[in-house]
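Colleague: structure here, sequence nowhere to be found:
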């Protein structure tokens, strides 16, 4: 049976229009870092070209060993030296990011190494900058955002300036987005994005 983590993980189904508190356990991801506007930066395009061939190669390594799964959608950690670049100014040129692909917990470094060798043998984009790492977010505030990415600013501002302080919390860790819609196929108003922010009790 093919495993689909999107359906199995409860924190992949947040409410739309309100915030919820969830505890996210440590999870394994493929990760690659970069900086700049995702709409115009060649570094961003190169990161995607390295991340997803490796993600699919890992899937096929696992499938050949008898455990198949659905490759998870793109995710990203986002931050800036001045966080108003996210909430009010939306100055994407100042953004730092780490692109993520969630892996099942049975995937090992040896599986990733085998997949990396398979990608290299096919002459695909080099995946040497992609690493396997555990992300432990713990307590988080999240919501489902429906619509264009550029409309996220007011939602994030309410999260940062209203929900977090009103609930005795403070920001802790990097802003996390999970892209359940495909910007290449869906109209902007139909995009679904999980907005997640790690927090801690003040």
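Modeller: Perfect, thanks for sending it. Given the structure is predicted, the values throughout are model-derived calculations rather than measurements.
Colleague: drop to CA atoms for contacts and neighbour counts, all remaining ones
Modeller: OK.
Colleague: how close does residue 149 sit to residue 193?
Modeller: Computed as C-alpha to C-alpha, to the nearest Å, the residue 149 to residue 193 distance reads 8 Å.
Colleague: cool, and residue 148?
Modeller: Distance from residue 148 to residue 193, by C-alpha to C-alpha: 9 Å.
Colleague: residue 149 and residue 193 - which one has more neighbours?
Modeller: residue 193 (25 against 15; other C-alpha atoms under 10 Å).
Colleague: tell me if that one really is in a helix.
Modeller: No: assigned with DSSP: H, G, I helix; E, B strand; the rest coil, residue 193 falls outside any helix and is strand.
Colleague: surely it touches residue 144?
Modeller: Yes: between residue 193 and residue 144 there is a contact at 5.8 Å, judged by C-alpha atoms under 8 Å.
Colleague: contact partners for the residue lying farthest from the centre of the chain?
Modeller: The centre of the chain is farthest from one residue, residue 121, which by C-alpha atoms, centre = their mean lies 27.4 Å away. Listed by C-alpha atoms under 8 Å, 6 or more residues apart in numbering, the contact set of residue 121 is empty.
Colleague: and here is the other one:
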């Protein structure tokens, strides 16, 4: 049986164009998520990512685990890591001081993953691996919203150019950016791919 690939199911999001911005309706989805503050290269940030993937892979492989048999389970490809980025108390980011960052890291989960089985998966993986961040991971729901999206290819440090293109598109098409917060979907493993080849979907919420 083929696995569900949510990058194909929600292609309007995961396959955003690198040449042109677009406004899309993102449906209500659920995620496993963890919040934090400070530099994205910190040990806490890394531990948070490891905790998310530990739980996500435990759930995605639950069909092979007698202790975690999820009703209505369908095999699926583990979706990519995402991040919601803002600053503490709305502080202005000067391009240098990353300690002002406030973030929520998350990985999308199918509808059949209930709170009960999420907690069971978290318990199973936390018993095997020593990571203090497991207890901070939660199962959340993100309500349907309208976003401007565009693919950014290159270093995270050059995202501002893509955001400017997106903001111009929004204004020219009768929308407005609702806040300075933004979201990123990491289609490349930034630990293994050179910065000039990174593929990241950028998004921010818009209104009319």
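Modeller: Right, received. Where do you want to start? It should be emphasised that the depicted structure is a prediction, and the values quoted were computed from it without experimental measurement.
Colleague: what lines up with the residue farthest from the centre of the first structure in the second structure?
Modeller: Aligned by TM-score structural alignment, residue 121 of the first structure pairs with residue 127 of the second structure.
Colleague: same question for residue 172 of the first structure.
Modeller: Match for residue 172 of the first structure (TM-score structural alignment): residue 178.
Colleague: list the contacts for that match?
Modeller: For residue 178 of the second structure, the contact set (C-alpha under 8 Å, 6+ apart) comprises 204, 205, 206, 207.
Colleague: is residue 144 of the second structure in contact with residue 29, as I believe?
Modeller: Yes: counting by C-alpha under 8 Å, residue 144 of the second structure touches residue 29, with 7.5 Å between them.
Colleague: ok, those two, which is more surrounded?
Modeller: For residue 144 of the second structure versus residue 29, the count of surrounding residues by other C-alpha under 10 Å is larger for residue 29: 14 against 11.
Colleague: where's the more buried one relative to residue 182 of the second structure, distance?
Modeller: Taking C-alpha to C-alpha as the measure, residue 29 of the second structure falls 17 Å from residue 182 of the second structure.
Colleague: got a list of what residue 29 of the first structure touches?
Modeller: 100, 101, 102, 103, 132, 133, 134, 135.
Colleague: what is the neighbour count of the fourth one?
Modeller: So that's residue 103 of the first structure. Residue 103 of the first structure has 21 neighbouring residues, counting by other C-alpha under 10 Å.
Colleague: just the strands in the first structure please.
Modeller: Ranges of strands in the first structure, per DSSP state E, are 20-24, 27-35, 75-79, 96-103, 131-135, 138-146, 169-171, 175-179, 192-201.
Colleague: excluding chain neighbours, what is closest to the counterpart of residue 6 of the first structure in the second structure?
Modeller: When the second structure is aligned by TM-score structural alignment, residue 6 of the first structure is paired with residue 7. What sits nearest to residue 7 of the second structure in space, not counting adjacent residues and going by C-alpha to C-alpha, 6 or more residues apart in numbering, is residue 14, at 5.4 Å.
Colleague: what about the one residue sitting closest to the centre of the first structure, distance to residue 118 of the first structure?
Modeller: For the first structure, residue 75 is the residue whose C-alpha lies nearest the centre (C-alpha atoms, centre = their mean; 1.9 Å). In this view, residue 75 of the first structure and residue 118 of the first structure are 24 Å apart by C-alpha to C-alpha.
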